[in-house]
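In: Turn this into a model:
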Amino acid sequence: MTIAAEEAAFTLHVKCYAHTLNLAAQRALKITAVARLLGRVRRIVNFFRRSTTANHMLKEKQRLLQLPEHKLMTDVVTRWNSAHDMLERFLEQQPAICAALLSSEVRKTEKDLCTLTESDVTTAEEVVSALKPMKEATQYMSKEKTPTLSVIAPLQDTLIDGLKPIEGESAVIKEMKAAMSGDLQKRYIDLKATLHACSAMDPRFKSLPFPTENQRQEVYDGLIAEAQDQPMPSELSLWSVVEEGTGKCNGSADDEGMASEEETVDDGVRFKEGESSQGQHPPPRNPKPSCPLAALLGGERYGGGAQPKTNTQENQAKEQMTRYKEADLLEVKEDPLVWWKEHQYEYPLLSHLAKRYLCIPGTSVSSERVFSTAGDIVTAQRSALLPDHFDQIIFLNKNLKRM
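Out: Sure thing, here's the model as predicted:
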């Protein structure tokens, strides 16, 4: 992937964060004490998967102990979270496993049985607890319908902070945390500025609590400079003007359904100048809505009025950034893309930056899923499938649910 990015001359290449989490977790799983624990659990799981007698006895013990009738899981070398799932399922079924291994039926067929001590079970519980944040982060980064690059910086800071040693932890867990924290800290050193800028454009993380105050201000200043250098689309400016007004010019007797210059409309009742239905003065006249033509041609040259203050694109960018920072934070569970769609006319310059930053995926999980799907479609029984038909099937498989 790195070579492909270099040959494609990408100016920005962010490595897969799910792979980064995988490398950090694998370092923790290679610790001697953890590797031995996994080996013992794996041996017990494989015994139940191999022996029909033991598997039958396990199901009986599950029903007697009122435990979920789940099958034991084994880990896969290429997926670190499968080790977490194996330990978690083993701990869930620990009472039934012990009861099945102590039964006379199982001991008749298998004499050399592997069991776990109380310290092993305690260590397994601590390992599952230590790996749980890494698994949850991996699951979130594997999503396809929400932006993921903006989440890398907050996740990185939270994970590293959560991997600090706690008083009373065992030596094994401290060693695991040190291995994972050390591996995470050496990643994305050269991309911190980009990741912070992307997080700043996400309304969920725009407060940027993880960098220092100087770094935070540098991120905001860089985004302002980037926003003021990009061209403002004319159609966006026009739409913002139209939405502020009513879509029609006021003050013309030729416009149907509009009050004339002598009349004021209030709650659907018309009054002449200085009159009301009770012979009293009418309520204060509401200001007339703006007109797109007046907004475009008015001012000093056309239409008279006071000369407007100079509002350069630099000032617009600063003003929009100020309002954006003062707005309420979006909840983490909400979709930032929906928020920007609703506020794109309120922050026109920043909304274009948001589109550029939030469209970058934080992982390569989506592309790897396409390869996995392709392997399921092209089989020995479908070897005559035409390339065009194959492309259409892949497209429908990945997009039909979104239509």
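
In: okay, CA-based contacts and neighbour counts for the rest of this
Out: Fine.

In: contacting residues around Ile360?
Out: 147-149 (CA atoms under 8 Å, 6 or more residues apart in numbering).

In: what does Leu149 give?
Out: So Leu149 contacts 195, 198-199, 358, 360-363 (CA under 8 Å, 6+ apart).

In: before we move on, back to that, pipe the contacts of Ile360 into CSV and attach secondary structure per row.
Out: Below are these laid out as CSV (DSSP: H, G, I helix; E, B strand; the rest coil):
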residue, secondary structure
Pro147, coil
Thr148, coil
Leu149, helix
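
In: Second input sequence below; structure requested for side-by-side comparison:
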Amino acid sequence: MLYLLGGLKRGEGLAAASLTEDDMTLIQEVKLMSPLKVATTLLREEKVPTLSMIAPIQAKLHKHFSNEDSNLPVITEMKQWFREDFSGRYLQLKDLLHSAAALDPRCKDLAFLNDVDIRDLIFMKITTEVLKMNEKAGDSGTLNEGEAAEGGDNSPNTEEERDDASPKKKTALHQLFGEFLTTRAPLKTIREKAKDEILKYRERDSLHLTGDVLQWWKKQVDLPLLSALAKSYLSIPATSVSSERV
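Out: Got it, this is the predicted structure:
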């Protein structure tokens, strides 16, 4: 078989290679199954294959088995079988897999999804998850520290409250130095902070495919909310079985 393939590669043609119909079928079967081997190799070679890889791999395989580029009945039948098998897998985990992929800086653009609205919806769901994560953690102390870092002391300014409550005639001090006084911007809610972080995250360059995802997130010190959620997703393994069984 290798001799026959070598003959084709050298351009000797079908006649010189003496390919039979069975040989052609075998060649197309090998070509058809090649992406499965690549996917298995990827999960095996990755130091820590995480859940974020499943959705892109599944989309790639689904596209591959959807192409109608063969006239051989056996190949058409195999593709149909794979499509039916894929359609029933991971349905209940679809949101989880999409969120995991979105939080992986290597594939955060979600290019494997053709619908832009679906991509935006995924990040909207991630915003909601950030809120739920903070509610479950009851991390009010940490949030206050973050707010203090951004906006200073959270305690209301008694003098400012009195000024707002009832307008008073400007004193000589206000008339002299009023133009130098600054008004502190209102503190953002957790939802607003989460949206800001997601916007920054989506605008950043994607990590190269061989990059260390967890190390990348450690460096994103200005994305504390999103980073915490990402680490919880990226700690989930892509598979719990050995690579030989993937």
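
In: Tell me the secondary structure at whichever residue in structure 2 pairs up with Tyr324 of structure 1.
Out: Under the alignment (TM-score structural alignment), Tyr324 of structure 1 pairs with Tyr201 of structure 2. What three-state DSSP gives for Tyr201 of structure 2 is helix.

In: Disregarding residues adjacent in the polypeptide, which is nearest to Tyr201 of structure 2?
Out: Leu223 (7.8 Å; CA to CA, 6 or more residues apart in numbering).

In: The one you found pairs with which position in structure 1?
Out: So Leu223 of structure 2 corresponds to Tyr347, using TM-score structural alignment.

In: for Phe82 of structure 2, same thing?
Out: Checking TM-score structural alignment: Phe82 of structure 2 goes with Met180.

In: I'd like the distance between its match and Cys359 of structure 1.
Out: When distance is defined by CA to CA, to the nearest Å, Met180 of structure 1 is 29 Å away from Cys359 of structure 1.

In: Looking at the two, which one has more neighbours?
Out: Applying other CA atoms under 10 Å to Met180 of structure 1 and Cys359 shows that Met180 carries more neighbours, namely 24 against 15.

In: so which helix or strand takes in that one?
Out: helix 171-185 (DSSP states H and E).

In: swap in Glu169 of structure 1?
Out: Assigned by DSSP H and E, Glu169 of structure 1 falls outside every helix and strand.

In: Spell out the residue ranges of the helices in structure 2.
Out: All helices of structure 2, identified by DSSP state H, fall at 2-9, 13-17, 21-45, 54-64, 73-87, 94-102, 116-137, 140-151, 158-165, 172-177, 190-203, 213-218, 224-234.

In: helices and strands around the first one, which ones?
Out: If you count contacts as 3 or more CA pairs under 8 Å, 6 or more residues apart in numbering; DSSP states H and E, helix 2-9 of structure 2 packs onto helix 13-17.

In: mind listing what the nearest residue to Phe82 of structure 2 once chain neighbours are set aside touches?
Out: Leaving aside its chain neighbours, Phe82 of structure 2 sits nearest to Phe65 (6.8 Å; criterion: CA to CA, 6+ apart). Residues in contact with Phe65 of structure 2, defined by CA under 8 Å, 6+ apart, are 32, 79-80, 82-83.

In: cool, and Tyr345 of structure 1?
Out: Per CA under 8 Å, 6+ apart, neighbours of Tyr345 of structure 1: 236, 239-240.

In: For the residue nearest the centre of structure 2, give me its contacts.
Out: Centroid-nearest residue in structure 2: Ala102, 1.6 Å away (criterion: CA atoms, centre = their mean). Contact analysis of Ala102 of structure 2 by CA under 8 Å, 6+ apart lists 52, 108-110, 122-123.

In: Tell me which two of those sit farthest apart.
Out: Ser52 and Phe123 (14.4 Å; CA to CA).

In: Look at the two and report which has more neighbours.
Out: Ser52 (28 against 20).

In: how far away is the alignment partner in structure 1 of that one from Cys98 of structure 1?
Out: With TM-score structural alignment as the criterion, the equivalent of Ser52 of structure 2 in structure 1 is Ser150. According to CA to CA, Ser150 of structure 1 stands 46 Å off from Cys98 of structure 1.

In: Then Phe90 of structure 1?
Out: 11 Å.

In: my guess is Gly298 of structure 1 contacts Gly304, does it?
Out: Yes - using CA atoms under 8 Å, Gly298 of structure 1 makes contact with Gly304 at a distance of 6.8 Å.

In: if I look at Leu350 of structure 1, how far off is Thr322 of structure 1?
Out: Taking CA to CA, one finds Leu350 of structure 1 at 11 Å from Thr322 of structure 1.

In: Looking at these two, which has the bigger crowd around it?
Out: Shown here are Leu350 of structure 1 and Thr322; by other CA under 10 Å, Leu350 has more neighbours (25 against 13).

In: Tell me which residues touch the more buried one, please.
Out: 201, 227, 317, 320-321, 344.

In: so which strand or helix has Phe53 of structure 1?
Out: In this structure residue 53 of structure 1 is Thr, not Phe. Counting by DSSP H and E, Thr53 of structure 1 is found in helix 52-64.

In: corresponding residues in structure 2 for that helix?
Out: Going by TM-score structural alignment: helix 52-64 of structure 1 matches no residues.

In: Just the residues contacting that helix, thanks.
Out: For helix 52-64 of structure 1, using CA under 8 Å, 6+ apart, the contacting residues are 47-49, 68-69, 93, 96-97, 99-101, 105-106.

In: Pick out the most distant pair among these.
Out: Pro68 and Glu105 (22.2 Å).

In: Structure 2: matching residues for stretch 126-134 of structure 1?
Out: Going by TM-score structural alignment: stretch 126-134 of structure 1 matches residues 28-36.

In: which residues are contacting the matching stretch?
Out: By CA under 8 Å, 6+ apart, stretch 28-36 of structure 2 touches 61, 64-65, 75.

In: and if you look at stretch 128-138 of structure 2?
Out: Stretch 128-138 of structure 2 is contacted from outside by 190-191, 194, 225-226, 229, using CA under 8 Å, 6+ apart.

In: ok so, going back, trace the residue nearest to Phe82 of structure 2 over to structure 1, please.
Out: Per TM-score structural alignment, Phe65 of structure 2 is aligned with Leu163.

In: measure the residue mapped onto Leu93 of structure 2 from structure 1 to Cys198 of structure 1 for me?
Out: Here Leu93 of structure 2 is matched to Leu191 in structure 1, going by TM-score structural alignment. Using CA to CA, Leu191 of structure 1 is found at 11 Å from Cys198 of structure 1.
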